[in-house]
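>>> my questions concern the predicted model and sequence given below.
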Amino acid sequence: MASSTRCWPIARTSWRKRRILSESSSTMNGKNWKPEYVELVQKGQKEKAKELVLSQITDDRIIYKYFRGLNRDFRTIKKPELWLCNAYRLNDPFDCAFIKSFDNEAEKCQSREDSINKQNETFISCFSERSDSMVMWGTYANCHRGICVGYSLKEIVEKYDCLPVIYEKTLPRYTDDTSILINTLTKYIDWEYEHEWRIVNFNDGHRMSDGYLMDFVRPKEIILGYKNQDLLWKVDGADKKTSKDEDDSLEEVGANQLIRYSEDVLGTQCFQYTMSDNGFMLEKIIRF
């Protein structure tokens, strides 16, 4: 749907470029942890899987979440809060499908209905090991006009049981409660480029809703998208305008506020991605 939002450039003064190497897509120390992790998840042994993951994470490791860059995103980042989305409303219909195996057609239909009901009680928030994925910037961050926010991976694993996604060619079958973990953490191998980690909550109280907000941790890093300056960024107190984009009124905040928040509250510099001169890749610059 077309947006009524007008576009203004952000002033490009008082910022400099400092080349920073892109993050490695590898999060763990070593490679032998994966088979053991998959086995634990298949057995539904969540706490042991979590212990294994924590043993591999360095204290300084960052995990990233992409945002469109709307005012509501900025509010949740500042509070801080986290949006968990209804699994049925995710962009992959097989995500948390909870499909059972049946030979009878009637039972198959009932299984799919049960699957949808289970999806509507499952809420997920997704993160990525990568902040420099051009595909994810295009898909989840408003075509490079949004933001990418970094969090302490160890902190959110410890507090919220954030675990890495397993990518497979075979759809896992839902048998009983022990198979819930493997069903919520498995995606088709085509999605492997996302290097996803996720927080999964089950909440019947929010059943059928689009999702809900929960208290979260403060971010460690904020990165502006390459085309971020193309948006109209509104400062609090400015004239209010509404947008027909999606289903609510949007009051967008200034990119400068993000920069100030990063420096004054988080104590870190704010970054922005730019196009590399050396190939099809993004490079970080420090923006202030």
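On my side now, so go ahead. Residues are numbered from 1 along each chain as shown.

>>> please make it C-alpha for all contacts and neighbour counts, starting now.
Will do.

>>> what's near enough to touch Asn228?
Counting by CA atoms under 8 Å, 6 or more residues apart in numbering, Asn228 makes contact with 144-147.

>>> so Thr186 touches Tyr167, yeah?
Yes: at 5.8 Å, Thr186 counts as touching Tyr167 under the criterion of CA atoms under 8 Å.

>>> so these two - more neighbours on which side?
Taking neighbours as other CA atoms under 10 Å, Thr186 and Tyr167 compare with Thr186 leading, 24 against 18.

>>> what about the nearest residue to that one once chain neighbours are set aside, distance to Trp233?
Excluding the flanking residues, the one nearest Thr186 by CA to CA, 6 or more residues apart in numbering is Ile166, at 4.7 Å. As defined by CA to CA, to the nearest Å, Ile166 lies at a distance of 38 Å from Trp233.

>>> ok, Cys143 next?
From Cys143 over to Trp233 the distance is 16 Å, taken as CA to CA.

>>> neighbour-wise, which of these two wins?
Trp233 (24 against 17).

>>> quick one: the more buried one and Leu258 touch, right?
No: using CA under 8 Å, Trp233 is not in contact with Leu258; the gap is 10.4 Å.

>>> where along the stretch 151-288 of the chain do the helices fall?
Secondary structure of the stretch 151-288 of the chain (DSSP state H, counting those that start in this stretch): helices located at 153-160, 180-185, 255-261.

>>> residues contacting the longest one, please?
The contact list for helix 153-160 (CA under 8 Å, 6+ apart) reads 50, 54, 57-59, 61-63, 162-163, 199, 217.

>>> let's bring in a second one:
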Amino acid sequence: MESSWKHETPKEKILYKYRAFSNFENLVDIIVNSRLYAASYDKMNDPMEGGYSFPNTYTDEQIKELEVVIGKQKFCSLSASNDIDLMWAHYANGNRGICIGVTLKDTRRAGEAYRVIYDGQPNLMHPCEKKEQDRARKILRHKSACWSHEKEVRIFSNDGHLVDVEIKEIIFGKRADPQLKPLVEALIKKFLPKTVILTQDDLAQVNDARRKD
């Protein structure tokens, strides 16, 4: 891996964003502009998000400063897998939505991607030993083991709420809306002509072929 590469996943690795057809204008923005939205941690669905423990050498002021930095972090959640049934159910409206396969880029607007560690709340070192942003991102890449099925990779934004990606494939769920599906396919063909279009039923065969390569 090249030294300039900022992500924990290889350049060729495809990561996946499961999503419904709701907020359709946001889906159009993803396809037209090849970018994903990065939200702050308080918008996540895990109530324990952002929890941590720290040594008693932290002062109240240092804790407040760290909390401010944590609150400023924005990230986009992706998955390392495209065939997780619970993800299709929870994030793609019961298999009625899509799964967007992307690869990461090597630019500032592409942010920095880290694999989520499913071991609960992290323990922090003394504040003088690490930058505040590094500590904040360490906190936000740890989650409870109950979420491990998501195989999550988080892209932390370095530039506002958007991160640039390269869209490689779009997978339609088994129950994708028959009225919206043709419209989405037309958008893909116009703005992403090299992108592979698949259905959820294709995944077993496609993934088996990839594992053999």
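Here it is on my side, so go on. Note that the structure is predicted; figures quoted are calculated from it, not measured.

>>> now the buried members of the contacts of helix 153-160 of the first structure.
50, 54, 57, 62-63, 162-163, 199, 217 (16 or more other CA atoms under 10 Å).

>>> for the second structure, longest strand please?
strand 162-172 (DSSP state E).

>>> buried stuff in that strand?
The neighbour-count check on strand 162-172 of the second structure (16+ other CA under 10 Å) flags 162-172 as buried.

>>> that strand - contacts with which helices or strands?
strand 35-37, strand 98-104, strand 196-199 (3 or more CA pairs under 8 Å, 6 or more residues apart in numbering; DSSP states H and E).

>>> got the contact list for Cys85 of the first structure?
123-125, 210-212.

>>> residue in the second structure paired with it?
Counting by TM-score structural alignment, Cys85 of the first structure corresponds to Ala39 in the second structure.

>>> now its match: how far from Arg154 of the second structure?
Applying CA to CA to Ala39 of the second structure and Arg154 of the second structure gives a distance of 11 Å.

>>> before we move on, what about Asp83 of the second structure?
For Asp83 of the second structure relative to Arg154 of the second structure (CA to CA), the value is 18 Å.

>>> which of the two has more neighbours?
Shown here are Asp83 of the second structure and Arg154; by other CA under 10 Å, Arg154 has more neighbours (23 against 16).

>>> list the contacts of the more buried one.
Contacts of Arg154 of the second structure by CA under 8 Å, 6+ apart are 75-78, 113-116, 141.

>>> what does Leu84 of the first structure give?
123-125, 211-214.

>>> then Gly120 of the second structure?
Applying CA under 8 Å, 6+ apart, we find Gly120 of the second structure in contact with 142-145.

>>> repeat that for 10 Å
48-49, 51-52, 139, 141-147 (CA atoms under 10 Å, 6 or more residues apart in numbering).

>>> sorry, back to before: so which of the buried ones among the contacts of helix 153-160 of the first structure comes closest to Lys118 of the first structure?
Ile199 (16.4 Å; CA to CA).

>>> if I look at the aligned residue in the second structure for that closest one, how far off is His126 of the second structure?
Matched to the second structure by TM-score structural alignment, Ile199 of the first structure sits across from Ile155. Distance of Ile155 of the second structure to His126 of the second structure, computed by CA to CA: 25 Å.

>>> what of Val196 of the second structure?
48 Å.

>>> circling back to that earlier point, deepest-packed of the helices of the stretch 151-288 of the first structure, please.
helix 180-185 (a mean of 23; mean count of other CA atoms under 10 Å).

>>> that one vs the second structure, mean deviation?
Taken against the second structure, helix 180-185 of the first structure registers an average deviation of 2.1 Å after superposition, with mean CA distance after the TM-score superposition for the first structure.

>>> the second structure: matching residues for that helix?
With TM-score structural alignment as the criterion, helix 180-185 of the first structure aligns to 136-141.

>>> which other residues reach that stretch?
So stretch 136-141 of the second structure is contacted by 41, 49-53, 66-75, 113-124, 132-134, 152-156 (CA under 10 Å, 6+ apart).

>>> quick one: contacts for Pro122 of the second structure?
50-54, 135, 138-143.

>>> alignment lookup: it to the first structure.
Counting by TM-score structural alignment, the partner of Pro122 of the second structure is Leu171.

>>> same check on Leu15 of the second structure?
Under the alignment (TM-score structural alignment), Leu15 of the second structure maps onto Ile63.

>>> show me the contacts for its match.
27, 127-131, 149-154, 156, 196-197, 219-221.

>>> wait, a strand at it?
Yes: counting by DSSP: H, G, I helix; E, B strand; the rest coil, Ile63 of the first structure is part of a strand.

>>> for Ile189 of the first structure, see how far away it is.
In terms of CA to CA, Ile63 of the first structure sits 20 Å off from Ile189 of the first structure.

>>> residue ranges of the strands in the stretch 1-150 of the first structure, please?
62-67, 81-86, 122-128, 147-152 (DSSP state E, counting those that start in this stretch).

>>> got the ones you listed as a markdown table, with distance to Leu282 of the first structure columns?
A markdown table is the format used below for the strands of the stretch 1-150 of the first structure (distance: least, CA to CA, whole Å):
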| stretch | distance to Leu282 of the first structure |
| --- | --- |
| strand 62-67 | 15 |
| strand 81-86 | 26 |
| strand 122-128 | 16 |
| strand 147-152 | 13 |
